[in-house]
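S.K.: give me the fold of what follows.
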Amino acid sequence: LLQAISQATISQSVTSQTVAQLMQQITQASKRTSDSSLAVAGNLKNTVEVARQLESVVDQFKVNSEAE
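M.R.: Okay, here's the model as predicted:
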């Protein structure tokens, strides 16, 4: 009985260590995902700004069809 308890304790300890490692990996993956999301948001903001600038430049070349 003592040997079975000892083996069960060792097994639970190994399982706990594995769970802790997996949780650490999940935390790291979550941080990478968060960092990537922030980078995407920043890039989208820059894209919107470039689109606005482009629209402003293109507006200078529009011809008013009512004036013809």
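S.K.: contacts and neighbour counts: CA atoms only from here.
M.R.: Fine.
S.K.: ranges for the helices of the protein?
M.R.: In the chain, the helices defined using DSSP state H lie at 2-59.
S.K.: grab the most central residue of it for me.
M.R.: Nearest to the mean C-alpha position of the chain, by Cα atoms, centre = their mean, lies residue 33 at 2.5 Å.
S.K.: structure for this one too, so we can compare:
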Amino acid sequence: MTVGLSRIYMKNLWWFDAMVLQRALGNTIERTEAWDRVQDRLGLFFIACGVFLLIYNAFLGML
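M.R.: As a prediction, the model looks like this:
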């Protein structure tokens, strides 16, 4: 869930990492609105997976 929240709220950090990697590979990239939306979706996906795992483990703990 922490990774998901960081994807949403720390987009500048993730953008810097992607930019450094692409520059090292010899590519130039631009930050777009589509890239921001993808980061939001990935963040929500990771948060949902974390919530699912919390509920799943809580349910298994009751058995």
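S.K.: on that earlier part again, just tell me what the residue nearest to the centre of the first structure corresponds to in the second structure.
M.R.: Aligned against the second structure by TM-score structural alignment, residue 33 of the first structure finds its counterpart in residue 52.
S.K.: just residue 17 of the first structure next, same as before
M.R.: Residue 17 of the first structure maps onto residue 36 in the second structure, by TM-score structural alignment.
S.K.: once you drop chain neighbours, what's closest to that match?
M.R.: Leaving aside its sequence neighbours, residue 36 of the second structure sits nearest to residue 11 (Cα to Cα, 6 or more residues apart in numbering; 7.4 Å).
S.K.: same question, residue 31 of the second structure
M.R.: Nearest residue to residue 31 of the second structure, sequence neighbours excluded (Cα to Cα, 6+ apart): residue 15, at 7.6 Å.
S.K.: how many other residues sit next to residue 53 of the second structure?
M.R.: Using other Cα atoms under 10 Å, residue 53 of the second structure has 13 neighbouring residues.
S.K.: and it, how close does it get to residue 47 of the second structure?
M.R.: From residue 53 of the second structure over to residue 47 of the second structure the distance is 10 Å, taken as Cα to Cα, to the nearest Å.
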